[in-house]
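>>> Fold the following for me, if possible:
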Amino acid sequence: MAARAKGHRAPMVPRRVVMHHVVEDLRGTMIERVGDHLLQLLAKGVAPNEIAVVAPFVDKVLEHQLSSLLGLHGYAIAHVSGSKRLLDLPFAGTLLTLLQLTHPQWRLYPTTGDIAQALNVLLDLDPVRSMLLAAYAQGEDWRALTDANVCARIGYAAVQGYDFLRRHLAALREPASLAEIVQKIFTELLYPLNPSPSNLQGCRYLTEAARHFQVFSAAAALGEDSGWHFMQMIQRGTIAADRLAAPALEGGAVVLTTAYSLLMDKGNTFAYQYWLDISRDAWYRSDAKELTNPHVLSLRWQEGQVWTNFLNEELRREKAARTVLGLSHRCRTAIIAAESACDSYGSEREGELAALIAEMSGQRGKQDD
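This is a model prediction of the structure:
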């Protein structure tokens, strides 16, 4: 540990795979240029699931802008994140809401917001009409829609759709195993809506999880409470969407993920990787916090050794080096790096990884030959 303090070592990026370096002042413009470059690869015949867009964090701005740009040309984005909950996926969340409504004995009643989200997915309603109808339908048993004012505000098609859902939910309350009812909700109500690749994989994973949990509950003799325990594990994140990475690669979608999630997903490689926001310090995050420091608490820490800022910076660089090398080993053809002088909030960014790649590229903003 002490030997590390003798000198800094910068992360090594394999020169042969850094094909292109995008540099822009604004982050939105950077994302547009990345999208344009990505579309050029797709036009050349590169399969969408052979491309990974990697960032230290994936925010709504990046996901929405990139999804919209690719969607205009008929391509999809599969957001793969180990921290994403199944409840955060619209179709999987809808399936879980319907599962609770068909099992009132669990006493896990969905909120008005959950029901509104489900109606938004199932009936293709805007948020205002979804919330209006959800407030009317709130309860174990959805009542018949007889309020003329509500009917007029949501429209005839929504009234018909609501009546169909109400009758269908009543039929789904017939006794059935957990795996069977999850499969029925998916195949009868959600699959006909043509879900996106990420939503489809989320529902499939949820169906698979229900089957595995049913086997476990039988062995553990959970009895009639098995469904309640299953929902508790979903809501607490014990059963999460962290296994969606591998299935997402099988679909025809470009993968959007974080560096951490990609490295944790063992075995997957890509022909092309886009490293975004390389000017952010998040690529060099430190493990040491104000109240916790895993290095000092480690058994390898030498008694009497002092934690210094110099040592902290050295360890940050070593961690970044492992991240960069790990990602490059998952790339078979080329890496495209992208940075912006300002982030989405207008704050200036200047990271060490950006400076290193610029030096290796020979010039900032290098274009493809």
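
>>> Please count neighbours and contacts with C-alpha atoms only from this point.
Fine.

>>> by contact count, what packs against the helix or strand harbouring residue 311?
Take DSSP states H and E as the rule and residue 311 turns out to sit in helix 309-329. Packing partners of helix 309-329 (3 or more C-alpha pairs under 8 Å, 6 or more residues apart in numbering; DSSP states H and E): helix 259-264.

>>> following the helix it packs on, which helix or strand comes up?
Next element after helix 259-264 (DSSP H and E): strand 270-275.

>>> orientation of that following strand relative to helix 309-329 in degrees?
Angle, strand 270-275 to helix 309-329, by axes from the mean of the first three to the mean of the last three C-alpha atoms, to 10 degrees: 150 degrees.

>>> roughly how far out does the following helix or strand past strand 270-275 sit from the chain middle?
Later in the chain than strand 270-275, the nearest helix or strand by DSSP H and E is helix 294-297. Its chain's C-alpha centre lies 30 Å from the corresponding centre of helix 294-297 when counted by C-alpha atoms, centre = their mean, to the nearest Å.

>>> what does stretch 119-137 give?
25 Å.

>>> measure that stretch end to end?
End-to-end distance for stretch 119-137: 10 Å, by C-alpha to C-alpha, to the nearest Å.

>>> Next: stretch 212-229.
13 Å.

>>> List the buried residues for that stretch?
By 16 or more other C-alpha atoms under 10 Å, the buried positions in stretch 212-229 come out as 213, 214, 217, 226, 227, 228.

>>> now do stretch 56-63
Quick answer for stretch 56-63 (16+ other C-alpha under 10 Å): 56, 57, 58, 62, 63.

>>> what helices or strands is the top helix by length along the chain leaning on?
Ranked by number of residues, the top helix in the chain under DSSP state H is helix 197-220. Applying 3+ C-alpha pairs under 8 Å, 6+ apart, one finds that helix 197-220 makes contact with strand 76-80, helix 90-101, helix 178-185, helix 226-235, helix 245-250.

>>> One more, so I can put them side by side:
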Amino acid sequence: MNPERNLVLSSSNKIYLHGEASIGKTSLACQRLQYLLSDSTTADQGILVLVPQRSHATIYQNVVASINSPHNFDLSILTMSSLVRRTVDLFWPLISNISGFYRPYEPPSFLTLETSQYYMGRIVDPLLAKGYFSTVSLSRNRLLGQLVDNLNKAAIIGFPHTEICDRLSEAWVGKDSQKRVYEDAQEAINAFRSFCLQNNLVDYSLQVELFKEMLWQNPLCKNYLTQLYKHLIYDNAEEDPPYVHDFVADLWEDLQSALVIQDDYAGYHSFLGADPNSATRFKSMAQETIHLENTNDFAQQKRNLANIFIDFSKPVEFKVEDIHAFISPANQRARFYPEMLQQIAESIRTKIEDGVSPGEIVILSPFLSDATIFTLKTELSKHNISLRALRPSSSLNDDPIIQTLLFFSIICHPEWEIPIDPYRITSTIAYALSSFDLIRSHLITQEISPKLPVQLPTFENLSENVQSRFSDEQQAQWNTTMAWINANLSVYPLDIFFSKLFGELLSQPGFAFHQDLESGSSTAQLINSFKKFRHAFGYQLDIDQEEMAKEFIKSVQSGLLAATFVPDEQDDDENSVLITPVMSFLGLNKIVDYQYWLNVGSSGWYERLEQPLTHPIVLSRHWQRGRKWTAEDDLAFSKQTLEKYIRGLFNRCRKEIFLGLSDYSETGQEEKGLLLLHYQALIRRALRNKEDD
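Below you'll find the model as predicted:
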């Protein structure tokens, strides 16, 4: 590997580097960046490090921080989305008067995914009242998300957003009523785009279109970018949509050096537009192609095991005990799902007692319920083992910490007149005040008037019979809470209120957030989301702080705003076991010693999510227009997805994988999905070979 390493580090050629995950490609790229930053001959030549997700930028930022005296300071570590937004913002005066905006001489407001869904909701709600989407059994938030996703797909793939309905209808083979749903979706999408143009709102799809169709075609902008960047490091190219590959290909001739990195068998985010086939174009464009492969015995055995796991037709040369040395079920198969979770918790306890770091253990599932996380967290806490959950696509309102912040914000802003469910009042008080239990909290809830706004009673206003049920400590804590509430009524802006609530009350001794690091992170998420919401909401519309804050709270309560906050320093706690969905783990570029797979029988490991308003394959560059999407296509897609997951997870495990198997799933169903069938077939073939011997 030394010649290859030297070539990557110091060559001025354009190199295409590919191989399995966790083989060391990104490490080589970091060394390449270090070389460029330290080389005096590149001092006046800009460097662009392009990554598909913000979380992937951290390792490169650490490289920059480790260099004491770099020669080159002209460095950008960006996602393509960030580059596009910066460029549109910088060159806005160049295109604003020719791009269809109603107020071209005013600056734009850039929308996040969350605020895009908020504004889409303003378009869709009147349509829902008229009976649109009546045959669609989706929550409002998922409906809005799929409409926004359609717009984004059109932009990143490269077709007019007005063709979305036609493309989906052409591929549909079912009842004609579904085509009416596509027509409804097209009408909502067209109305949303018109609304954005009228109010100078630039969502992700508009950013991409403005960049591709206007700025990148403008000589002034194109010359600016081609002169700015002379060296390129492009990591995980397979996880980007094809318009990014188009941009890099156009930039190619003006670069003095380039390193494009691609994972084999990846492209996990195809449902978001990732196109690994498009990324392979750089193999023919590069001057050098390097393939990295781990040749040690264990890596080769994992590779062979993955091949026979995936393909039923391949002969099994492994013994059952050899297979179980890397991927194995529990000693005794559980009957019910909770029993299986207890077995996993016990296995993790044993590993940690044997000296394994909690950070080297990850629990994976195609989906994660609150009940699963709570059960495992409870079981592991019995052994003083911390569990850290990572669910990037979960709603902010799913977090009890966020629910507590929302509760106090509603209580402290009676002018909003937002109702709160009595059960929520009881549970939040019991959670937020350490000395309270559900009984004492329920007593207070019973004293609250049903009229709006919701107002908590002071201790003196409770009946004597109720007062006698509280201890002196509980009375003192309630008085402290009510005193803070009365001193902080109607505080604006809302981010200031959240900061005061966290610092002055909830993080104090006796309250839920005291010495709880996770609560600080969740509060930061909420504040960050509000700031983004305010930027898009308050800039364009003539609305006061009160109304804007109320709209934000209602949006979070509805589950609209997703927890997509990425902290400046990635939380990679080596003292905690990580539990996360499979897709999220594969996107972390993280390798661990031990993996635990849950819901092995579930079809969620490979099936597409229910998406009646969109289709990631039909709305892709490789789909032939007019072709029908059939059951055979669905099966082929499922098998391809399962293969990607198996290879990706095998490559990200150093030692052993444990299968969590139970007769009945979390929902009480007997599940026999493809992953379980592949594993059972593998064991049967190994046993058959043993009998033949």
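
>>> Just give the TM-score of the two.
The TM-score (TM-score structural alignment, normalised by the length of the first structure) is 0.78; 353 aligned residues with a C-alpha RMSD of 3.7 Å.

>>> next structured bit after the helix holding residue 311 of the first structure?
From helix 309-329 of the first structure, the next helix or strand downstream (DSSP H and E) is strand 331-340.

>>> which helices and strands does that next one pack with?
Under the contact rule (3+ C-alpha pairs under 8 Å, 6+ apart), strand 331-340 of the first structure is packed against strand 18-24, helix 27-43, strand 270-275.

>>> That strand vs the second structure - mean distance after superposition?
Mean deviation of strand 331-340 of the first structure relative to the second structure after superposition (mean C-alpha distance after the TM-score superposition for the first structure): 3.2 Å.

>>> List the buried residues for the helix or strand following that strand?
Where DSSP H and E defines the elements, the next helix or strand beyond strand 331-340 of the first structure is helix 352-361. Using 16+ other C-alpha under 10 Å as the burial criterion, the residues of helix 352-361 of the first structure that qualify are 352, 353, 354, 357, 358, 360, 361.

>>> for residue 237 of the first structure, what are its contacts?
85, 86 (C-alpha atoms under 8 Å, 6 or more residues apart in numbering).

>>> mind checking what it lines up with in the second structure?
Alignment note (TM-score structural alignment): residue 237 of the first structure maps to residue 559 of the second structure.

>>> State the distance from residue 421 of the second structure to residue 557 of the second structure.
Applying C-alpha to C-alpha to residue 421 of the second structure and residue 557 of the second structure gives a distance of 12 Å.

>>> These two: which is more packed in?
Per other C-alpha atoms under 10 Å, whichever of residue 421 of the second structure and residue 557 has more neighbours is residue 557, with 17 against 9.

>>> ok, that one - contacts?
By C-alpha under 8 Å, 6+ apart, residue 557 of the second structure lies in contact with residue 397.

>>> how close does it get to residue 425 of the second structure?
14 Å.

>>> And residue 638 of the second structure, by the same measure?
Taking C-alpha to C-alpha, one finds residue 638 of the second structure at 44 Å from residue 425 of the second structure.

>>> cool, and residue 371 of the second structure?
21 Å.

>>> Could you give the number of residues near whatever residue of the second structure lines up with residue 103 of the first structure?
Here residue 103 of the first structure is matched to residue 413 in the second structure, going by TM-score structural alignment. Residue 413 of the second structure is flanked by 22 other residues according to other C-alpha under 10 Å.

>>> same thing with residue 248 of the second structure?
19.

>>> right, and the secondary structure at it would be what?
Using DSSP: H, G, I helix; E, B strand; the rest coil, the secondary structure recorded for residue 248 of the second structure is helix.

>>> Identify the residue of the first structure aligned to it.
Residue correspondence to the first structure (TM-score structural alignment): residue 248 of the second structure is left unmatched.

>>> Look up the closest residue to residue 230 of the first structure, ignoring the ones flanking it.
Distances taken as C-alpha to C-alpha, 6 or more residues apart in numbering put residue 213 closest to residue 230 of the first structure, at 7.1 Å, once the chain neighbours are dropped.

>>> Residue 186 of the first structure versus the one you found, what's the distance?
17 Å.

>>> do residue 19 of the first structure as well
43 Å.

>>> who has more neighbours, the two?
residue 186 (22 against 17).

>>> Map that one onto the second structure.
Matched across to the second structure, residue 186 of the first structure falls on residue 502, judged by TM-score structural alignment.

>>> now that match: how far from residue 514 of the second structure?
9 Å.

>>> same check, this time on residue 363 of the second structure
When residue 363 of the second structure is compared with residue 514 of the second structure (using C-alpha to C-alpha), they lie 28 Å apart.

>>> Now check residue 152 of the first structure against the second structure: what is it aligned to?
Checking TM-score structural alignment: residue 152 of the first structure goes with residue 468.

>>> picking that back up, got the angle for the longest helix of the first structure vs strand 76-80?
Helix 197-220 of the first structure runs at 40 degrees relative to strand 76-80, counting by the same axes, to 10 degrees.

>>> Could you measure from residue 117 of the first structure over to residue 1 of the first structure?
51 Å.

>>> quick one: which of these two has more around it?
For the pair residue 117 of the first structure and residue 1, the greater number of neighbours falls to residue 117 (23 against 11), based on other C-alpha under 10 Å.

>>> What's the match for that one in the second structure?
By TM-score structural alignment, residue 117 of the first structure lines up with residue 427.

>>> in what helix or strand does that match lie?
Here residue 427 of the second structure is assigned to helix 422-432, by DSSP H and E.

>>> rewinding a little: residue 256 of the first structure is nearest to which of the helices and strands packed on helix 197-220 of the first structure?
Closest of these to residue 256 of the first structure is strand 76-80, at 4.7 Å (criterion: C-alpha to C-alpha).

>>> what range in the second structure does the closest one sit on?
Using TM-score structural alignment, strand 76-80 of the first structure pairs with 386-390 in the second structure.

>>> Pull out the buried positions in that stretch.
For stretch 386-390 of the second structure, using 16+ other C-alpha under 10 Å, the buried residues are 386, 387, 388, 389.

>>> ok, of these, which one's closest to residue 115 of the second structure?
Once C-alpha to C-alpha is applied, the member of these that ends up nearest residue 115 of the second structure is residue 389, at 25.2 Å.

>>> so that closest one sits right up against residue 373, yeah?
Yes: contact status for residue 389 of the second structure versus residue 373: in contact at 7.3 Å, counting by C-alpha atoms under 8 Å.

>>> Could you pull out the residues contacting both of the two?
With C-alpha under 8 Å, 6+ apart, residue 389 of the second structure and residue 373 have common neighbours residue 579.
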